[in-house]
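Asks: model this:
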Amino acid sequence: MGIPDYWIKLLKEKKDEEWSMGDMWHTLTNRRYGEPHVAYCESHDQALVGDKTLAFRLMDAEMYWKMAVDQQSLIIDRGMALHKMIRLVTLATGGEGWLNFMGNEFGHPEWIDFPREGNGWSYEYCRRQWSLVDNPSLRFKFLNAFDQAMVRLAQEARLLNNPPPFPLNIDETNHVMAFHRGGLVFVFNWSGDRAIMDYMLPVPQKGEWRVVLDTDNARFGGFGRQDVSMPHFTDGDGNLSLYLLPRTALVLKRVGSAVMARRLGRED
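Replies: Presented below is the predicted three-dimensional model:
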């Protein structure tokens, strides 16, 4: 319960610019080595009446009025960006298994409340609204598409069968977190307003690297500001130069798995 409790506390008590990369890394990776753990960023308790799902905590009532694809909302933009990033970083760092409560993968806005005396034995909230993700005019489909791509990437890379993540850079100044696991490099820019040109990052192997997952991809409800087909080459010191956009995450893989790169990084 440490990880979901951490996300609740962080979102309730800290402004975005106050988030500590060190605290985040410590919470996500603080476990006994060799003892398998199941990671999750929100528990079933958060989907029950009286509490809020991660998506609802991020976007709250705005989800009722501004989730149409043709509507604009800074609250929804922030919430969707962080929803994708929080799920990705939790899956990639939190353990050797991944747990999701039904509907949370596409940001279901409401709770579940089973029939009981306190609600007059009502069935009104005793359901998940699958129609939300099936409606092409709503943004829930984007979160669902991202979740599918994220899980597929983890499966194909056998990510959770690999040793725990190794930090490459925990950058408090720029709010950047980067780590390596299972042949993949994960780079998170948690800043809400700072785009960073030519961010130099040491990687485990020299050569050509390609983006295989970009949270800002348009098919995930992002703005599609990066050309994910562009290769990245290490310099003589084994560093990559990356363009990091605010509230986005990139996953890169060294060339040698071009099939995965095409499937996960180049679909529009």
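Asks: drop to CA atoms for contacts and neighbour counts, all remaining ones
Replies: Will do.
Asks: ok, which stretches of the stretch 101-250 of the chain are strands?
Replies: Assigned strands in the stretch 101-250 of the chain, in chain order: 166-171, 176-181, 184-189, 196-202, 208-214, 232-233, 239-244, 248-254 (criterion: DSSP state E, counting those that start in this stretch).
Asks: who touches the shortest one?
Replies: Under the contact criterion CA atoms under 8 Å, 6 or more residues apart in numbering, strand 232-233 has outside partners 206, 207, 208, 209, 210, 240, 241, 242.
Asks: How about residue 234: what's its closest non-neighbour residue?
Replies: residue 240 (4.7 Å; CA to CA, 6 or more residues apart in numbering).
Asks: from memory the one you found sits against residue 204, does it?
Replies: No. Residue 240 is not in contact with residue 204 according to CA atoms under 8 Å; the separation is 10.4 Å.
Asks: These two: who's more crowded?
Replies: Higher neighbour count among residue 240 and residue 204: residue 240, with 21 against 16, using other CA atoms under 10 Å.
Asks: another one to check against the first:
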Amino acid sequence: MVKNDQKSKDMMRIEESHNILSSEPPNVHHISDSNMIISYKRGQLLFVFNFHPTTCYKTYTIGVEEAGEYQLILDTDEASYGGHGLLREDQYLQRTNTKRADGFRNSLEVVLPRRSAQVYKLTRILTT
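Replies: Down below sits the predicted model:
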């Protein structure tokens, strides 16, 4: 219970600092029923959910329009939340590549632990 309470507090901090609920509606741009993955963008934040009960994806491609660097600001798989802590610190900053995905010009290749959610913030825009 304490760990879920901490997740809720951290999500509320993200809401307070980014005004997620008052920003434009979410732009759902990736849904995979077979992989059990959903991702959407809301404001400067990218939300990625892996609902699969058993599969961890070591490199999963998510399309994004904006080329740049995306900083992981919430990972529900962290040990502090009761997760497995599969992501290493050097995986917290992701840089886009020019591989097209989901109808977008750029993409991120992220690690998606099973039954987890991640929130990335676009921290640096790169010109191509």
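Asks: just to revisit the earlier point, go through the strands of the stretch 101-250 of the first structure and name the closest to residue 80 of the first structure.
Replies: Among those, strand 248-254 comes nearest to residue 80 of the first structure, with 10.5 Å by CA to CA.
Asks: mean offset of the closest one relative to the second structure (after superposition)
Replies: Superposing on the second structure and averaging over aligned pairs (mean CA distance after the TM-score superposition for the first structure), strand 248-254 of the first structure comes out at 0.7 Å.
Asks: which bit of the second structure covers that strand?
Replies: Under the alignment (TM-score structural alignment), strand 248-254 of the first structure falls on residues 116-122 in the second structure.
Asks: that older thread, adding distance to residue 2 of the first structure, write the strands of the stretch 101-250 of the first structure out as TSV.
Replies: Formatted as TSV, the strands of the stretch 101-250 of the first structure follow (distance: least, CA to CA, whole Å):
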stretch	distance to residue 2 of the first structure
strand 166-171	20
strand 176-181	20
strand 184-189	21
strand 196-202	29
strand 208-214	27
strand 232-233	36
strand 239-244	29
strand 248-254	23
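Asks: Nearest to residue 26 of the first structure among those strands would be which one?
Replies: strand 166-171 (10.6 Å).
Asks: Tell me what angle the closest one forms with strand 196-202.
Replies: Angle, strand 166-171 of the first structure to strand 196-202, by axes from the mean of the first three to the mean of the last three CA atoms, to 10 degrees: 140 degrees.
Asks: Quick one: the residues in the second structure that strand 166-171 of the first structure pairs up with.
Replies: With TM-score structural alignment as the criterion, strand 166-171 of the first structure aligns to 27-32.
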